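S.K.: Test case, fold it:
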Amino acid sequence: MNRLKSVVLGVLACGVMASIHAEESGQAVVARIGAGWMAHMVCSGVFVSGRSVESVMSAEFGAGADPALRALAPEVDKGRKRVTVALPEAIGGVATAVYRKGLGCTIAHGAGSAEALQAVSTRPLKGAARAKRPWPMGMAVSRDVEGLDYAALDAVLEEALQHGADAHGLGTRAVAVVHKGWLVAERYAEGFDASMPVYSASMSKTVTAMLIGTLVREGKLDMARTGLRPEWRDDSRRGISFDHLMRMVSGLEFLEQYAAASHVNIMLMNEPDMAGYAASHRSIVRPGVRWSYSSGTTNIIMALARETFEDDRSWYNFPRVALFEPLGLRHSVFETDEAGTFVGSSFIWSTAQDYARLAQLLLQDGVWEGERLLPEGWVAYMSSPHDGTDGGHYGAQTWLRNSAMPGEASNLIAMSGYGGQSVIVLREEDTAIVRFGWDFGLDESFDERKFVADVRTALRPSAD
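M.R.: Model prediction:
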């Protein structure tokens, strides 16, 4: 999604250390960002995805990464489930990420924080006991949906899988297509499969919006509420509403771009309390006036959601109880920051099948097996633009247009994640198209427009 990449949909990979040779005053900050990124990605890649250290390093930190980043080396302690990365000698120190059951990996900041983090865990999702049943209740692909040209559809997915196929984990990793409530096709690159959760980056934002919807349905959150944080109540930020945050029109200053020491990278890699860091930024324009893509606002949203829970145990179980298990998600992990707040902007690890289930809930207007999980009108809220300040491209934590389908906002809900993750939800066609990838270091970008067009053609061959 070229349109989306222009605003940066997650933390950096190839660019996170692009300025590691920056001015002396910022060198330590940039180095900590790079080391933290490596520690976190290796930790999650090994302990959440189940990949080898060599697989993660050759792909995520191979040819597409900056040479300064490739010069770093992770130390993986499989016994204690920790990953440490030593910073350059001139700076000193290490970045450490720790794994916790049910909560994935988190960067530990400061003495004793690794031990404190690993004292907390939660129950993982239930296993795939019904794997042979048809999706969505199981994991089996349905090959008998009437009217589909399966040969054509299979050919499209095979072509998508060839993108980066000889590049050691780069390019397309997983593709899946859901049509009329059935999983009709899926393909996985070598080393990846239907049960392996991978990094979904900013697709997490749309999942956050869905989780917020469950709290709205329970009457715990009000989109019109203002005065959201104590530090905002005596200045211009007091007028920021929950709706402003959901639509990214809060007016808060937040730099989300490829500069290595940008706000988004400092937040994700260097800050133990990501929401607190984002909320500390000043207001630079009146709320509701200007759209500005911001991972910071998503994490503020999650911190506000956390306030509705009486205890941490209930909070840590929230995604699983409210959404993941009701939908039958089997292999998804939502990670937190050190403060314990789910990183709604960026850190869900999941599978193509699980994201397809989330997309199916959107196609069904928030109803699953006869039970309304999202309040009536919530999907319409998520998929309606604010007031044109974003050019009609964005709803509530959700994209409405992208380069794959320009000009078709009325039909489209899109999730997009940095590096090549996307879910295209075509409401009028009762279809969802999922693609996971890692596209850095490749000579050619993935042609998502062609991929989506070819899938649509295969699903309705009689129209051509």
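S.K.: rest of the way, CA atoms for contacts and neighbours
M.R.: Noted.
S.K.: show me the contacts for residue 93.
M.R.: Taking CA atoms under 8 Å, 6 or more residues apart in numbering as the contact definition, residue 93 lies against 86-87.
S.K.: try it again with 10 Å
M.R.: Neighbour list for residue 93: 28, 32, 35, 84-87 [criterion: CA atoms under 10 Å, 6 or more residues apart in numbering].
S.K.: if you look at these, which of them are in strands?
M.R.: 84-86 (DSSP state E).
S.K.: now those in a markdown table, with distance to residue 56 and neighbour count?
M.R.: Shown next, in a markdown table, are those (distance: CA to CA, whole Å; neighbours: other CA atoms under 10 Å):
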| residue | distance to residue 56 | neighbour count |
| --- | --- | --- |
| 84 | 15 | 25 |
| 85 | 14 | 24 |
| 86 | 18 | 20 |
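S.K.: got the contact list for stretch 118-128?
M.R.: 80-82, 98-106, 108, 113, 137-139, 195, 312-314, 316-317, 320-321, 324-325, 328-333, 340.
S.K.: let's see 8 Å
M.R.: Stretch 118-128 is contacted by residues 98-103, 138-139, 313, 316-317, 320, 324-325, 329-333 when judged by CA under 8 Å, 6+ apart.
S.K.: Going by distance to residue 151, which of the contacts of residue 93 wins?
M.R.: Each of the contacts of residue 93 was checked against residue 151 using CA to CA; the closest is residue 35, at 45.4 Å.
S.K.: The closest one and residue 88 touch, don't they?
M.R.: No - assessed by CA atoms under 8 Å, residue 35 is found out of contact with residue 88, at 9.2 Å.
S.K.: Here is the second sequence; please produce its structure so I can put it next to the first one:
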Amino acid sequence: MKRFKKILRYGFIGIVGLIVVSVFWNYPKLTILSGYSAKNMASSVFIGNRTVEFTDVNDNNFAPVNLADDEVNTTEKSAIASVFGLKERKAIFREGLGSVLINDDFDEKAPYVTPTRSKSKTNLPFPYGDLPQKDTVFTSIDYNKINDVVNSIFDKEGARIKKTRAVLVIHKDQIIAEKYADGLDQNSILLGWSMTKSVLATNYGILQKQGKININQKAPIKEWENDERKEITINNLLQMNCGLAWDEDYGSISDATTMLYIDEDMTKPQIYKEAIHKPNEYWYYSSGVSNLLSGILRKQFDSYQEYLDFPYREFIDKIGMHSMLMETDMAGNYVGSSYAWATVRDWARFGLLYLHRGNWNGEQIFNPDWVDYVTTPSPTSEGDYGGHFWLNSGGFYPDAPRDMYSANGFQGQRVFIIPSKDLVIVRFGLIGDAGVDFNTFLKEIVSSIQ
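M.R.: Okay, here's the model as predicted:
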């Protein structure tokens, strides 16, 4: 009996020891987990107009983020999250700028500048206005098949495998299929995650059309002037082949997670990374590059107000994407890597702008050759990536048209643009390729149109 008690005692000590070691190694990660939960909760509630309960059950219901507990203050528009009461983080909502994780040094009561918006309604049918689209039936479309395909990408009742939240299919400017998961509809505002990168890049296409920037010029970064990084161009940044070190890992404390959930100024982390390759020699996906580009964009204007206004004035509000909101970091920079919100129909408008090569109902927002640029494969990307857009020229989706390109985001957010079929397909969800067979989905959608 004594021996048995001794074994139990040592076993208990061993278990406690393992728990202590586990907490020690994972304690720093709790900052990231609680930060993700607080930020996502604040944005979901105060931008997406969803409840705390809905967000807990859906948006934040995946390991290990679901370890965090959230408290929302609707009066001050904030969310606080912690994991087992540890590493408490706070996010606040500011009208026009979205939600932002803050630290102890942030002055919540300080006045702030907001973007100027123009949200006048247009007396035209969708997509160029706010009226219902004209009734149009295409004899070339098998509507029964396309509805079956769209339904197939949603989970059956009770299942949580495909986790699709919304699908919209547009052919020749007409919605030919649209479906939403329970609790969402055409007015629901959804986070595009890294689809924001494509929105950010569009600003460079507009500036180039206006003759205010040349993307082949050297990146205007003072810290790079006296070393090999001085050869990096804006083009290298847009194509993600600048050769700078970066760790884009979301399962650990990495460059990406530190930037998004700890750093005050998200435009700076990539600046201080060393060059491990020469430009055009190595392609590597980096959210740090996108936020660096947001910082470079800010330098193109004489005032902060002009920087805030530019995306909305020059194309977002101009093409009727009035639901879109681009969030900023603590330093006031657009988080160009990750944080743009809009309805599914407004994300579709973005896809249509590119489908029509920058022309929006007769007005040229950016030059047609900008589309040629963003769809040209970046060197060493194996045909998968262009200028802040993903490509299918390398056959990533083997049964989809090779001219297809897309804005892609975390958890399977997609705006697919297929010029050869006059198609824009938008899909929102909570899981990507790991749960959804996009190749078959795209193949069947395309085959539904003769």
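S.K.: Of the contacts of stretch 118-128 of the first structure, keep whichever come out buried.
M.R.: 98-100, 102-103, 138-139, 316-317, 320, 324, 329-333 (16 or more other CA atoms under 10 Å).
S.K.: Mark which of the contacts of stretch 118-128 of the first structure are part of helices, please.
M.R.: 313, 316-317, 325 (DSSP state H).
S.K.: If we go by neighbour counts, what in the lengthiest helix in the first structure is buried?
M.R.: The residue-count maximum for a helix in the first structure (DSSP H) belongs to helix 24-47. Neighbour-count burial for helix 24-47 of the first structure flags 27-47 (criterion: 16+ other CA under 10 Å).
S.K.: what helices or strands is that helix leaning on?
M.R.: helix 53-59, strand 74-77, strand 82-86, strand 94-100, strand 104-108, helix 263-270 (3 or more CA pairs under 8 Å, 6 or more residues apart in numbering; DSSP states H and E).
S.K.: Can you add distance to residue 303 of the first structure and give the ones you listed back as CSV?
M.R.: Listed next are those as CSV, based on distance: least, CA to CA, whole Å:
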stretch, distance to residue 303 of the first structure
helix 53-59, 31
strand 74-77, 31
strand 82-86, 26
strand 94-100, 20
strand 104-108, 16
helix 263-270, 14
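S.K.: among those, which is nearest residue 453 of the first structure?
M.R.: helix 53-59 (28.2 Å).
S.K.: That closest one vs the second structure, average offset?
M.R.: After superposition onto the second structure, helix 53-59 of the first structure sits on average 0.6 Å from its aligned residues (mean CA distance after the TM-score superposition for the first structure).
S.K.: Could you tell me where that helix falls in the second structure?
M.R.: Alignment of helix 53-59 of the first structure against the second structure: residues 52-58, by TM-score structural alignment.
S.K.: list the buried ones in the matching stretch?
M.R.: Buried positions in stretch 52-58 of the second structure, judged by neighbour count with 16+ other CA under 10 Å: 52, 55-56.
S.K.: Show me which of these is closest to residue 71 of the second structure.
M.R.: Residue 71 of the second structure lies nearest to residue 52 out of the buried residues of stretch 52-58 of the second structure, by CA to CA, at 8.5 Å.
S.K.: Is it correct that that closest one is in contact with residue 72?
M.R.: Yes - A contact is recorded between residue 52 of the second structure and residue 72 when judged using CA under 8 Å, the distance being 7.5 Å.
S.K.: the helices in the second structure, which residues?
M.R.: Going by DSSP H, the second structure shows helices at 2-46, 52-57, 143-152, 195-209, 234-238, 255-261, 287-298, 304-311, 344-355, 368-374, 438-447.
S.K.: Now do the fifth one: which elements does it pack against?
M.R.: Read it as helix 234-238 of the second structure. Here helix 234-238 of the second structure touches helix 287-298, going by 3+ CA pairs under 8 Å, 6+ apart.
S.K.: The first structure: matching residues for the helix it packs on?
M.R.: Mapping helix 287-298 of the second structure onto the first structure (TM-score structural alignment) gives residues 295-306.
S.K.: what's the mean distance for the matching stretch versus the second structure?
M.R.: Superposing on the second structure and averaging over aligned pairs (mean CA distance after the TM-score superposition for the first structure), stretch 295-306 of the first structure comes out at 0.6 Å.
S.K.: Mind listing residues that contact that stretch?
M.R.: With CA under 8 Å, 6+ apart as the test, stretch 295-306 of the first structure has contacts from 10, 205, 208, 212, 215, 221, 228, 242, 245-246, 248, 250, 254, 256, 264, 267, 274-276, 278-279, 315, 341-346, 397.
S.K.: Spit out the residues that contact residue 35 and residue 88 of the first structure alike.
M.R.: Common neighbours of residue 35 of the first structure and residue 88 (CA under 8 Å, 6+ apart) are residue 72.
S.K.: If you tally nearby residues, what's the number for the residue mapped onto residue 277 of the second structure from the first structure?
M.R.: Residue pairing (TM-score structural alignment): residue 277 of the second structure is matched to residue 285 of the first structure. Counted by other CA atoms under 10 Å, the residues lying close to residue 285 of the first structure total 15.
S.K.: contacting residues around the closest residue to residue 285 of the first structure other than its chain neighbours?
M.R.: Take residue 285 of the first structure and drop its neighbours on the chain: the residue closest to it by CA to CA, 6 or more residues apart in numbering is residue 251, 4.7 Å away. Residues in contact with residue 251 of the first structure (CA under 8 Å, 6+ apart) are 283-292.
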